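Student: Fold the following and give me the result.
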Amino acid sequence: MHQLQLQSEVITSLHSTPDTPVYPAPVQHSAWMGLQTEAQQVEWLILHFNRWFSHLNVTLIRGNAEPEYFPATSDRPARIQFAHGFFNSALHEISHWSIAGDKRRQLADLGYWYTPDGRTAEQQQLFEQVEVKPQAIEWLFATAFGRKFRVSLDNLTGEGSDGSAFKNNVHAQVQRYLNGQTKLPRDARYFIACVCACTRDDRPLQSHEFRREMLD
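Tutor: Now for the predicted structure:
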């Protein structure tokens, strides 16, 4: 049975200059603010992610089944496939990709294997340990878009805790990213900068926007 594996990270300061300049056009801001449905927002996300990260030879695609990552080939860019066209699934998969280093990005599913729903208490503990950083980053992404974030324990039929400790850890990790105690992965920081330019008039994320009680 495959077990969860910790991912190596590409890191940078939350406040450092991105490797690739951000040049969001005014129309991007207007387009996002005028979107009315999740389907429209998903289309916007796909279009803009693929533009922002074209220099890394990766594309975001909508999937009809479970999420999956396909590394680049000689004639095709890497693909981040998110589940069933769900916006939050896209953010979650982008967060995992942003943490993975160059070596993991050459592996199917980023070399990230896990035991599915129905995990034992021990397996669930490992799942939560590995998911703290991706879900903290996903919370940052969601807030940049003005969307609600919910933690995922992904173990409805298994054993484990009520999630309180996991929520505490996700909240603490977000605060470490925001106060600079822990560096944010390079591409996560760049993605947040691009999104904030289009949705928040370049206003950076602030620690007061991330309260522990928001996860309950």
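Student: Every contact and neighbour count from this point should use C-alpha atoms.
Tutor: Fine.
Student: what's in contact with the helix ranked longest in the chain?
Tutor: Criterion DSSP state H: the longest helix present in the chain is helix 121-144. Helix 121-144 is contacted by residues 3-7, 88, 91-92, 95-96, 99, 114-115, 148-153, 155, 158-161, 166, 169-171, 173-174, 188, 192, 195-196, 199-200, 205, 209 when judged by CA atoms under 8 Å, 6 or more residues apart in numbering.
Student: Just the ones of the residues you listed in strands?
Tutor: When DSSP state E is applied, the contacts of helix 121-144 are split such that none fall in strands.
Student: Mind checking which of these are buried?
Tutor: If you count burial by 16 or more other CA atoms under 10 Å, the buried members of those come out as 4, 6-7, 88, 91-92, 95-96, 99, 114-115, 149, 151, 153, 155, 159-160, 166, 169-171, 173-174, 188, 192, 195-196, 199-200, 205.
Student: Checking my notes, residue 80 in a helix, right?
Tutor: No. Read with DSSP: H, G, I helix; E, B strand; the rest coil, residue 80 is strand and lies in no helix.
Student: Here is a second sequence; please produce its structure as well for comparison:
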Amino acid sequence: MPYQYSDLISLFDNTFFAQYNTRLIRGGDEPLYLPANENCSYHQIIFAHGYFESALHEISHWCHAGEKRRLLEDFGYWYTPDGRDAQQQKEFEQVEIIPQAIEWAFNAAAQKKFNTSADNLNGDTGDSQNFKVKVHQQVLTFIEQGFPARAQQFIETLALFYQTSLPLTAAQFPLNDEGTNEQDISNIEIG
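Tutor: As a prediction, this is how the structure comes out:
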């Protein structure tokens, strides 16, 4: 199945623009969230290079951010670029567990393989298996207790577009040796 970032832009716009005045925008090297200001009348989720994966990741951060954080550039979070030391990487992963769990659900709804990301190629990647397990545990918690409202709304939008049965179940999120979802879920019947 071809995955086009332009589909995500349309799906996001149709799902959220009217209510949240927010658009998904293809950007350059670095992703960025910009709240509306005097130069732009709407909020912008800018994803890197037109990458489908980057778009889903940035949407997941937006779905997790509360109302006050959505008024701050990059939701008010610090970001230390690639090359983080062990302590910086540990702090980075702490704030990435929930967004990457949401992103994994987006990928499952789109019938697409997901890989957790330490996003630190030139630095200390920490205990990547432990990070993957934490992301997996968070996905299972969301399945049991419910996803944040906007995340659930986008899961439903993606599932409709990619013809995936809902609700998502734990069986769609196996944790293999690499901590990724390698199961092709396109043939799973969800009851």
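Student: hang on, the earlier thing: where in the second structure does the longest helix of the first structure fall?
Tutor: Aligned by TM-score structural alignment, helix 121-144 of the first structure falls on residues 86-109 of the second structure.
Student: From the centre of the second structure, give me the residue that's furthest out.
Tutor: Computed with CA atoms, centre = their mean, the maximum C-alpha offset from the centroid of the second structure is found at residue 38, amounting to 28.0 Å.
Student: hmm, back to that, now the match of helix 121-144 of the first structure, how far from the centre of its chain.
Tutor: Chain-centre distance of stretch 86-109 of the second structure: 8 Å, with CA atoms, centre = their mean, to the nearest Å.
Student: Tell me roughly how far that stretch lies from the first structure on average.
Tutor: With mean CA distance after the TM-score superposition for the first structure, stretch 86-109 of the second structure departs from the first structure by a mean of 0.7 Å once superposed.
Student: what's the neighbour count on residue 201 of the first structure?
Tutor: Other residues lying near residue 201 of the first structure total 11 when counted by other CA atoms under 10 Å.
Student: Please name the nearest non-neighbouring residue to it.
Tutor: Counting by CA to CA, 6 or more residues apart in numbering, residue 201 of the first structure lies nearest to residue 29, which is 8.0 Å off, once chain neighbours are set aside.
Student: Mind telling me what residue 98 of the first structure corresponds to in the second structure?
Tutor: With TM-score structural alignment as the criterion, residue 98 of the first structure pairs with residue 63.
Student: Wait, residue 119 of the first structure touches residue 155, no?
Tutor: Yes. Counting by CA atoms under 8 Å, residue 155 is a contact partner of residue 119 of the first structure at 6.5 Å.
Student: Output the residue ranges of the helices in the second structure, listed in chain order.
Tutor: Under DSSP H, the second structure gives helices at 5-12, 18-20, 52-64, 86-109, 128-145, 149-162.
Student: circling back: and the longest helix of the first structure, which residues are buried?
Tutor: In terms of neighbour count (16+ other CA under 10 Å), helix 121-144 of the first structure has its buried residues at 123-144.
Student: and stretch 149-158 of the second structure, which stretch of the first structure?
Tutor: Using TM-score structural alignment, stretch 149-158 of the second structure corresponds to residues 186-195 of the first structure.
Student: average offset between the matching stretch and the second structure?
Tutor: Stretch 186-195 of the first structure, aligned to the second structure and superposed, deviates on average by 1.0 Å (mean CA distance after the TM-score superposition for the first structure).
Student: And residue 159 of the first structure? What does it align with in the second structure?
Tutor: Match for residue 159 of the first structure (TM-score structural alignment): residue 124.
Student: Disregarding residues adjacent in the polypeptide, which is nearest to the aligned partner of residue 53 of the first structure in the second structure?
Tutor: Taking TM-score structural alignment, residue 53 of the first structure has residue 16 as its aligned residue in the second structure. Spatial nearest neighbour of residue 16 of the second structure, chain neighbours left out: residue 22 (6.6 Å); criterion: CA to CA, 6+ apart.
Student: Show the contacting residues for that neighbour.
Tutor: Shown in contact with residue 22 of the second structure (CA under 8 Å, 6+ apart): 13, 16, 42-45.
Student: got the contact list for the spatially most central residue of the first structure?
Tutor: For the first structure, residue 95 is the residue whose C-alpha lies nearest the centre (CA atoms, centre = their mean; 2.1 Å). Taking CA under 8 Å, 6+ apart as the criterion, residue 95 of the first structure is in contact with 134-135, 137-138, 188.
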